[in-house]
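*Asks:* Here's my sequence, what's the structure:
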Amino acid sequence: MDEVEVVVAHSERATLRVGDVFLKVDADQARIDIEVEAMALAPVPTPEVLWRKPPVLAIAAVPGTALGRLGAPSTASPAAWAAAGAAIRKLHDAPLPPWPGRRRRDPGELAAEVDGECELLVANGVLPADLVTRNRQVAEAALRPWTPVFTHGDLQIDHVFVDGDEITGIIDWSEAGRGDALFDLATVTLGHEERLGDLVAGYGPGVDLDVVRAWWSVRSLLGVRWLVEHGFDPFAAGCEVDVLRARM
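*Replies:* Down below sits the predicted model:
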């Protein structure tokens, strides 16, 4: 029997790998429903669904290697980053999915959430006040109305797989839905600011770079406490806290 590898595990869900099969265990069936439907609708390479027996979803591994990892330099070529941008643009240009999306709220609700999180980060001594204040200022550019597109919703750099300069698969679609295109672009380049130009070269026109940078601050501000509480380290080199520090 192949060795069982724990890919990620926390109180909400767990992902295991056995050989070339990933087993996603999630008690939230609505989240799994979205993942399966999103992969069926997305006009980009996605993993093959092998079987589903709640609360487990089995999917096949996609070929290639991740575009990179948060906290480490990406070794992928500029052409691979451009190909990722082109694939993301194809997704964003696709018809809207029939569900609204789980992650993003209207700008007013999101601003209130960011403000509340900023207060907690300072009050609990997680981050210094000047760092939080500066990033809250940067974040303001993202807190505006946007035209919804078909977004992945959690397009972390290690969710995009490449083989050479070609995209072989995009994984983990449980947060897919109608959202802000620039949120996806910000998520995949989080901690890899130097690759934003390559990504945008493939994505095409219409990208407001200030809004992308603002989403880096929003995502990092909202993520720090959650990551700590679920056993991850946002203070590691190149991760969320370093992203916030780069805005100073």
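
*Asks:* drop to CA atoms for contacts and neighbour counts, all remaining ones
*Replies:* OK.

*Asks:* Help me confirm that residue 55 comes into contact with residue 25.
*Replies:* Yes. Counting by C-alpha atoms under 8 Å, residue 55 touches residue 25, with 5.6 Å between them.

*Asks:* What residues sit buried inside stretch 75-92?
*Replies:* Neighbour-count burial for stretch 75-92, counted by 16 or more other C-alpha atoms under 10 Å, picks out 76, 78-89, 91-92.

*Asks:* ugh, wrong one, I meant stretch 25-38
*Replies:* Along stretch 25-38, these residues count as buried under the neighbour rule (16+ other C-alpha under 10 Å): 25-26, 32, 34-38.

*Asks:* now swap in stretch 215-231 and tell me
*Replies:* 215-222, 224-225, 227.

*Asks:* With secondary structure and distance to residue 195 added, can I get those residues in CSV?
*Replies:* Supplementary listing: the buried residues of stretch 215-231 in CSV, determined by DSSP: H, G, I helix; E, B strand; the rest coil; distance: C-alpha to C-alpha, whole Å:
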residue, secondary structure, distance to residue 195
215, helix, 16
216, helix, 14
217, helix, 17
218, helix, 19
219, helix, 18
220, helix, 18
221, helix, 21
222, helix, 23
224, helix, 23
225, helix, 26
227, helix, 24
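
*Asks:* let's see this one next to it:
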Amino acid sequence: MDEIQVVVAHSERATLRVGDVFLKVDVDQAHIDAEVEAMSLVPVPTPKVLWRKPPVLAIAAVPGTTLGRLGGPATGSPAAWAAAGAAIRKLHEAPLPPRTGRAGRSVVALAAELDDECESLVASGLLPAELVTRNRQVAEAALRPWAPVFTHGDLQIAHVFLEDDQVTGVIDWSEAGRGDALYDLATFTLGHEEHLDDLLAGYGTDVDLDVIHAWWSLRSLLIVRWLSEHGFDPFEPGCEVDVLRARM
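*Replies:* Now for the predicted structure:
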């Protein structure tokens, strides 16, 4: 029997790999429902759903490799990054899904959440006040009106697989729904901003770079404390805290 690989595990969900099968366990059934629904709607390659038995979803592995991971080196040719950008554009041009996703939180709610999180980061001493204040200023550019598109909602670089400079599969759709297109682009290039131009070569350059920079700051500010409390280290080289430091 193949050994079991723990891909990710925390108090809310876990993903295990056994051979070519991924088993996703989530305490919130709505996440699994959203994932299956999104994969049935999107015009980009996704894993095959093998079976569902709440709270477990079994999906098949997709071929290929990712372009890297947050905190690690980025790989792949400019053509591979452009292919990823073209796939993201195809997703964003798809008909709107029925749900509002993680990237679709209202500006008012997002600003309130951000201000509360910044206050907690400083009060706890987790991050220096100067670092938080500067990135809160940068993040302001993301708090503006936007036209909703079909977003992935958690489009980390580790969630897109490619082979021969072609996208073979996009995984982890539980946060998918209507949202801000630039949130997806910022999430994919978080910690790998040197590849943003290559990504946009495939996506198209009609994007506001200041908003992408703002999302880098905003997303990092919102996640640092959660990561620290759930056994992850946002202070590792190239991860969220380094992303925040780069804005100074």
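
*Asks:* Tell me how the two chains score on TM-score.
*Replies:* A TM-score of 0.99 describes the superposed chains when it is computed by TM-score structural alignment, normalised by the length of structure 1; 248 aligned residues with a C-alpha RMSD of 0.8 Å.

*Asks:* Next, format the buried residues of stretch 25-38 of structure 1 as JSON lines and append secondary structure.
*Replies:* What follows is the buried residues of stretch 25-38 of structure 1, written out as JSON lines (DSSP: H, G, I helix; E, B strand; the rest coil):
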{"residue": "25", "secondary structure": "strand"}
{"residue": "26", "secondary structure": "strand"}
{"residue": "32", "secondary structure": "helix"}
{"residue": "34", "secondary structure": "helix"}
{"residue": "35", "secondary structure": "helix"}
{"residue": "36", "secondary structure": "helix"}
{"residue": "37", "secondary structure": "helix"}
{"residue": "38", "secondary structure": "helix"}
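
*Asks:* Dump those into JSON lines; add distance to residue 138 of structure 1 as well.
*Replies:* Supplementary listing: the buried residues of stretch 25-38 of structure 1 in JSON lines, determined by distance: C-alpha to C-alpha, whole Å:
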{"residue": "25", "distance to residue 138 of structure 1": "36"}
{"residue": "26", "distance to residue 138 of structure 1": "35"}
{"residue": "32", "distance to residue 138 of structure 1": "34"}
{"residue": "34", "distance to residue 138 of structure 1": "32"}
{"residue": "35", "distance to residue 138 of structure 1": "32"}
{"residue": "36", "distance to residue 138 of structure 1": "35"}
{"residue": "37", "distance to residue 138 of structure 1": "35"}
{"residue": "38", "distance to residue 138 of structure 1": "31"}
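
*Asks:* Please narrow the buried residues of stretch 75-92 of structure 1 to those residing in helices.
*Replies:* With helices taken from DSSP state H, the overlap with these comprises 78-89, 91-92.

*Asks:* for residue 14 of structure 2, helix, strand, or coil?
*Replies:* When classified by three-state DSSP, residue 14 of structure 2 comes out as strand.

*Asks:* and it, what pairs with it in structure 1?
*Replies:* When structure 1 is aligned by TM-score structural alignment, the residue opposite residue 14 of structure 2 is residue 14.

*Asks:* Would you mind measuring from its match to residue 55 of structure 1?
*Replies:* Distance of residue 14 of structure 1 to residue 55 of structure 1, computed by C-alpha to C-alpha, to the nearest Å: 11 Å.

*Asks:* any residues in contact with both of these two?
*Replies:* When C-alpha atoms under 8 Å, 6 or more residues apart in numbering defines a contact, the residues bordering residue 14 of structure 1 and residue 55 alike are 25-26.

*Asks:* how far is stretch 80-89 of structure 1 from where the chain is centred?
*Replies:* Taking C-alpha atoms, centre = their mean, to the nearest Å, one finds stretch 80-89 of structure 1 lying 15 Å from the centre of the chain it belongs to.

*Asks:* Tell me the mean distance between it and structure 2 once they are aligned.
*Replies:* By mean C-alpha distance after the TM-score superposition for structure 1, the fitted stretch 80-89 of structure 1 averages 0.3 Å away from its aligned residues in structure 2.

*Asks:* Just the element for the alignment partner in structure 2 of residue 116 of structure 1, please.
*Replies:* Taking TM-score structural alignment as the criterion, the aligned counterpart of residue 116 of structure 1 in structure 2 is residue 116. Element membership for residue 116 of structure 2 (DSSP states H and E) is helix 107-124.

*Asks:* hey, where'd the strands end up in structure 2?
*Replies:* 4-9, 13-18, 21-26, 49-53, 56-60, 149-151, 160-163, 166-170, 177-179 (DSSP state E).

*Asks:* Between the ones in helices among the buried residues of stretch 75-92 of structure 1, which sits nearest residue 201 of structure 1?
*Replies:* Closest approach to residue 201 of structure 1 among those (C-alpha to C-alpha): residue 82, at 5.8 Å.

*Asks:* wait, doesn't the closest one sit right on residue 201?
*Replies:* Yes. Here residue 82 of structure 1 reaches residue 201: they are 5.8 Å apart, a contact under C-alpha under 8 Å.

*Asks:* residues in contact with residue 93 of structure 2?
*Replies:* Taking C-alpha under 8 Å, 6+ apart, we find residue 93 of structure 2 in contact with 149-150.

*Asks:* Next, work out how far apart it and residue 207 of structure 2 are.
*Replies:* Taken as C-alpha to C-alpha, the span from residue 93 of structure 2 to residue 207 of structure 2 is 14 Å.
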